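[1] I'll drop the sequence and a predicted model, then ask my questions.
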Amino acid sequence: MFRHSFIKFLAIGVINTLIGLSITYTCLNILGLHYWASTFIGNLLGACVSYFLNKRFTFQSKAPFMGSSFRFAIVIILSYFAAYKIGLELVDEIVMLLALPTGYIEEIAVLFGAGFYTILNYLGQKYIVFPEKYKQGPRSLQ
């Protein structure tokens, strides 16, 4: 079951990634916003799409909106700060250790952060936001 829901999560994540990263890079490089503002805005909009698509298709959940949306927001916020902080610190350390040019640290850190975010977000949604007790049967999706 883990593999099946994770594959659906990844497929829906492609949509979220296209939306989130497009907005993040637009904010960062075109609008000139700070790293944290850019990643926050991109992830916020991607998260809205993620909530509705994952609730219905990935986890087939009947969890009430108020409770699940609150848990979702907590998972998203914690995943966001943990993942993008780790991504930024990791890339910064690698660049310094290898004496690489520092011009694209934030752009590369966004990609590392997105990978960490995906893993943390999936685990949080699966076990905290849309746990098995709210799973709906296959007929209720029709």
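    Arrived safely.
[2] CA only for contacts and neighbour counts going forward, please
    Noted.
[3] and residue 63, how many residues sit next to it?
    Each residue near residue 63 was counted by other Cα atoms under 10 Å, and the total is 19.
[4] Are we agreed that it is in a strand?
    No - going by DSSP: H, G, I helix; E, B strand; the rest coil, the assignment for residue 63 is coil, not a strand.
[5] mind checking how far it is from residue 118?
    Distance, residue 63 to residue 118, using Cα to Cα, to the nearest Å: 21 Å.
[6] Repeat that for residue 62.
    Here the criterion is Cα to Cα. By it, residue 62 lies 23 Å from residue 118.
[7] Use this one as the comparison:
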Amino acid sequence: MARPKPFEIIVPCAKLGPSLRYVLVGCVNTFVGLSVIFFCISWVAMPPIAANVSGYAVGLFVSFLLNRRYTFRSKIPIAGVWRFLMIMLLAYCINVLVVLAATAWLGFGDYIVQILAVASYLIVGFLGNNLFVFKEGEYEAK
């Protein structure tokens, strides 16, 4: 009998498909990022922008590690984080464009705009990571 991986013990839904695991990892890294932001503001007395940058940096790194091991079960080296950061930056830029377009041209309300923006971020992030960052077999030993 195969021994379960540590994350599969903690998260019983480890058998989910990659897209649902991606959303779950997003929830975890959001919690981690917000925790770092609140810690930096409360305990370290950082200014809000510096705390925000710190929280996002930690959240992105946690996201990379969890997506690498759990979502895509990839063996890419840690150095692959640069591809990940490029995709997440692209996803964020599209998120902002959706906010601007849905507000200016479509006249949608603030909440609908944010839902559309988050959906675009999730879709671009998942597809980019699946097709470009954690591409199966690309980092296998030759």
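    That came in fine, so what should we check first? Here the structure is a predicted model, which is why all the values come from computation and not from measurement.
[8] all helices of the first structure, in order?
    For the first structure, helices defined by DSSP state H occupy the ranges 2-25, 35-53, 65-97, 105-124.
[9] Just the buried positions in the shortest one, please.
    Spelled out, that is helix 35-53 of the first structure. The neighbour-count check on helix 35-53 of the first structure (16 or more other Cα atoms under 10 Å) flags 35, 38-44, 46-47, 49-51, 53 as buried.
[10] The last one now?
    With burial defined by 16+ other Cα under 10 Å, the residues of helix 105-124 of the first structure counted as buried are 105-107, 109-114, 116-118, 120-122, 124.
[11] Kindly state which residue of the first structure is aligned to residue 66 of the second structure.
    With TM-score structural alignment as the criterion, residue 66 of the second structure lines up with residue 53 in the first structure.
[12] can I assume that match is in contact with residue 12?
    Yes - contact criterion Cα atoms under 8 Å: residue 53 of the first structure and residue 12 qualify, at 7.0 Å.
[13] pretty sure residue 19 of the second structure is touching residue 124, no?
    No - taking contacts as Cα under 8 Å, residue 19 of the second structure lies outside contact range of residue 124: 11.8 Å.
[14] Counterpart of residue 125 of the second structure over in the first structure?
    In the first structure, residue 125 of the second structure lands on residue 121 (TM-score structural alignment).
[15] Could you measure from residue 128 of the second structure over to residue 86 of the second structure?
    Residue 128 of the second structure is 9 Å from residue 86 of the second structure, where distance means Cα to Cα.
[16] How about residue 101 of the second structure?
    Going from residue 101 of the second structure to residue 86 of the second structure by Cα to Cα gives 22 Å.
[17] Can you report how many residues neighbour the residue lying closest to residue 63 of the second structure once chain neighbours are set aside?
    Leaving out its chain neighbours, the residue that sits closest to residue 63 of the second structure by Cα to Cα, 6 or more residues apart in numbering is residue 29, at 5.5 Å. Applying other Cα under 10 Å, we find 22 residues neighbouring residue 29 of the second structure.
[18] Next: residue 32 of the first structure.
    Residue 32 of the first structure: 12 surrounding residues under other Cα under 10 Å.
[19] One more: residue 83 of the second structure?
    Residue 83 of the second structure has 15 nearby residues by other Cα under 10 Å.
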